[in-house]
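Trainee: sequence first, predicted model second:
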Amino acid sequence: MTTKTIAMKSISYKNIASPKGFQATGIHCGLKHKKKDLALLVSDVPASVAGVFTTNAIKAAPLLITKDVVYETGKMQAIIVNAGNANACTGKQGMADAYTMQQLTADKLGIDPSLIGVASTGVIGELMKMEPVTTGIQNLEPVDELEGAIDFSLAIMTTDTVTKNTTYSTTINGKEVIIAGTAKGSGMIEPNMATMLGFITTDANIESNHLQDALKAITDVTFNAITVDGDTSTNDMVIVMANGMAQNNTLTPEHPDWENFLQTLHTVSQDLAKMIAKDGEGATKLIEVEVKGAITDIEARKIAKTVVGSPLVKTAIFGNDANWGRIIAAVGYSGATIDPNAITILLGTTKVVENGEPVPFSEDDLIIYLKQPEVKIFVDIHQGNGQGTAWGCDLTYDYVQINATYRS
């Protein structure tokens, strides 16, 4: 990403329906016992669409339908989302149920089903309870107000403890363009992609092919730079809808304000990715690992993600233990090109390793630092100009408890 300063500002009322021409809602339909579990996001007009999807070879029925909408239609006007059931590994019936959700939503909105995406999250291997879903879709009434956006973000949650929302505006051709996002994700997070659903809306005018290229590049350094537990799910996707209602001149990489759009989309994506990492199941801390001096940016990101994904590093951070040996060991098995005698490591601003050898430090001072809600690890490989960052969380007793009883 470029470091050019751009015109961008955060919007305090973080709202997936903030861009012009978007509406959202979420309700309780009965897939969950009490909490909201059915959500709808709608654009007033068909929008250009881009998407990135799980790399798991086993893909849920809703994801396959949405993938077709993104890659074959290139336009999306609405997406129906449920929590409480992943509709994954459910065979022909699961695919039929996902198509039914698509058709029912199209009928509700009076638009072609080819413009409807479907997303599901929850338990794998259970057939969808279609009666509450059918009734629920009829009861969905999206609005362009904050309340509808909040309800949407609540209805897509599973083990999340907080909603995840962010919104920014930028300027393109002298016009205000808004990019907003909401996401869910807490466990089974090892993107390329993970148990994560991300939805981004914008009123920017951009064709689907350029939007897809932008999202793919940004995903590599945001959503694909987080990990909670090393598991990759079957349902996960990030969808961007751009409906053009800001009426800017069509964005392309040659547009003079392309960087404004690209960096704003990057910031929205990075915000959501960090929120997901911070809200890892049972987590108490966000861990950021910054690596520089690698042979390439790709190798730097590989090192960063290996370190932040190490169970031993994660448990050390949970225990406020400045055990840098676990960090350097993870660097060593990352598969990247390294020189063991040229590695520098810092915890926060405290140097603990230089040229591969220990540096004296105050254990007491580092214990105080490691008790903070956000912990930063810096690694310099001194092999080249590559740099990269990854985010994760600590591994706690609660993570085990949550996942030991997920179905019960």
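Mentor: Cool, the structure landed.

Trainee: from here on, contacts and neighbour counts on C-alpha atoms
Mentor: Noted.

Trainee: wait, F223 sits on T267?
Mentor: No: counting by C-alpha atoms under 8 Å, F223 stays clear of T267, with 11.3 Å between them.

Trainee: between these two, tell me which one has more neighbours.
Mentor: The neighbour comparison of F223 against T267 (other C-alpha atoms under 10 Å) goes to F223, with 31 against 20.

Trainee: and the residue lying closest to that one once chain neighbours are set aside, which of the three is it?
Mentor: Counting by C-alpha to C-alpha, 6 or more residues apart in numbering, A273 is the residue found nearest to F223 once chain neighbours are left out, at 5.1 Å. Using DSSP: H, G, I helix; E, B strand; the rest coil, the secondary structure recorded for A273 is helix.

Trainee: next up, a second structure to put side by side with the first:
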Amino acid sequence: MKIIKTGGVTTPRGFKAGGTNCGIKANEKSDLAIIYSEVPGGTAILTTTNEVKAAPILWCKDVIANPYKQAVVVNSGNANACTGQAGITAVAATAKKMAEALGLKPEDVLVASTGVIGVALPVEKILSGIDVLVPKIGNTSEDGRLAANAILTTDTGVKTIGVEVEIQGKLVKIGGMAKGSGMIHPNMATMLSFVTTDVNIEPALLQKLLKETTIDTYNMISVDGDTSTNDMVTVMSNGMAGNDKLEEATTDYEIFKEAFVFVHKTLAKKIIRDGEGATKFIEVEVYGTKTKNEARILAKAVITSNLVKTALFGEDANWGRVLCALGYSGVEFDPLKVSLIFSSQAGMITLLKDGVPIAFKEDEAKKVLSETDINISVDLKDGDEKAVAWGCDLSYEYVKINGDYRS
């Protein structure tokens, strides 16, 4: 697998993109993005588990009955969530406008929004913006970056990735962009992720692969424990690489799968690194469980613990908070078997071994936790399964950002 440093949604063949300001955000900040495939692409999609779903989510869940799509239009600055019938009407109007501009049918278009909840969407600005943006979309890496910039809210920078693998003598590419910084929690969050690929694959198999991939990527991240109304991950595959159609349980499929998982994991981790107010990137590895799902539950319990997050912000090796989070996770285990390690580039400290606390020097612990990337390793010694989750610390800045989010 080759990583393309300037990669994004325009990396695969046949995809164009772009971004512009249509007037939703102040100060002429970019707030409208388009992704377009030159040919219809088999599409997979997963959306928020929140019972309160934004209008664009409802649209996408409806039109995906036909899994071949050709365009995505995304606005930032307004979530178009909890906006009643007016919000639903606005989504339909947006899809219709996009379809007219690109010579498609409205149902060929996916729509996404992100931003403030409960505010009427200024749809006329979006419709005018589509007229301006469609003639400008292109297939360069800069076009992809413009699209990635247009979907941001409290994010501090774009989140993009591109890779290339060889399948059947053909170069197959995968590109992606994402947004997400706050309201991030396992089982999807206030994140949008758009991935494109030129591989030839059946939509049903792509959907299966996306669902499997999401379990150990986006569903294993948390910034603040809140699950949004608008989150979505979408993959479009237009088949322009020219490979024979991928089939499950083949070497070619496994090659593609490895690259596919890498793309989504990379985007998920970039979201955490840009968590609102975050100063630490935390990786929690749980080993030695009876089942994979038990390991997932335990790892997520640690990364969602506010007491663990605040301790790491303060660079305090308060490992009892980690053990406490494991204990209330709902998974049964023997505390007298547990071993616990904190590590970073600055070193490693064993805090608990087979249930027995290990004495450590506070200054050495402070040195380990002063790094940006912190690893928490837990071994339950109760089986052969494992899982990894990613989170961040909880800082003063997080409270500041969310205290005046609407303004």
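Mentor: Received, thanks. The shown structure was predicted, so the numbers you read here are calculated from the model rather than taken from an experiment.

Trainee: ok so, going back, for the residue nearest to F223 of structure 1, give me its contacts.
Mentor: Contact analysis of A273 of structure 1 by C-alpha atoms under 8 Å, 6 or more residues apart in numbering lists T222, F223, A225, I226.

Trainee: out of those, who's the most crowded?
Mentor: I226 (34 neighbours).

Trainee: gap between that one and M193 of structure 1?
Mentor: Going from I226 of structure 1 to M193 of structure 1 by C-alpha to C-alpha, to the nearest Å gives 9 Å.

Trainee: likewise for A277 of structure 1?
Mentor: Counting by C-alpha to C-alpha, the gap from A277 of structure 1 to M193 of structure 1 is 13 Å.

Trainee: how many neighbours does the aligned partner of G288 of structure 2 in structure 1 have?
Mentor: Mapped onto structure 1 by TM-score structural alignment, G288 of structure 2 lines up with G293. G293 of structure 1 has 21 neighbouring residues, counting by other C-alpha under 10 Å.

Trainee: could you do G230 of structure 1 as well?
Mentor: 17.

Trainee: try E131 of structure 1
Mentor: Around E131 of structure 1 there are 11 residues (other C-alpha under 10 Å).

Trainee: any idea which helix or strand carries it?
Mentor: E131 of structure 1 is part of helix 130-139 when elements are defined by DSSP states H and E.

Trainee: please enumerate the helices of the stretch 101-250 of structure 1.
Mentor: 130-139, 146-155, 208-221 (DSSP state H, counting those that start in this stretch).

Trainee: quick check: the gap between the residue of structure 1 most remote from its centre and L366 of structure 1.
Mentor: Most distant residue from the mean C-alpha position of structure 1: P360, 38.3 Å away (C-alpha atoms, centre = their mean). According to C-alpha to C-alpha, P360 of structure 1 and L366 of structure 1 sit 12 Å apart.

Trainee: now T389 of structure 1
Mentor: Look at T389 of structure 1 and L366 of structure 1: by C-alpha to C-alpha, they are 22 Å apart.

Trainee: between the two, which one's more packed in?
Mentor: T389 (23 against 17).

Trainee: about what we covered before: residues contacting the helix holding E131 of structure 1, please?
Mentor: I27, H28, C29, G30, L31, L38, D97, M101, L104, T105, K108.

Trainee: show me what contacts the alignment partner in structure 2 of A183 of structure 1?
Mentor: A183 of structure 1 maps onto A178 in structure 2 when the alignment is built from TM-score structural alignment. Counting by C-alpha under 8 Å, 6+ apart, A178 of structure 2 touches A148, I151, V158, K159, T160, M191, L192, S193, F194, L267, I271.

Trainee: what about the fifth one, how many neighbours?
Mentor: As a burial measure, T160 of structure 2 scores 26 neighbours (other C-alpha under 10 Å).
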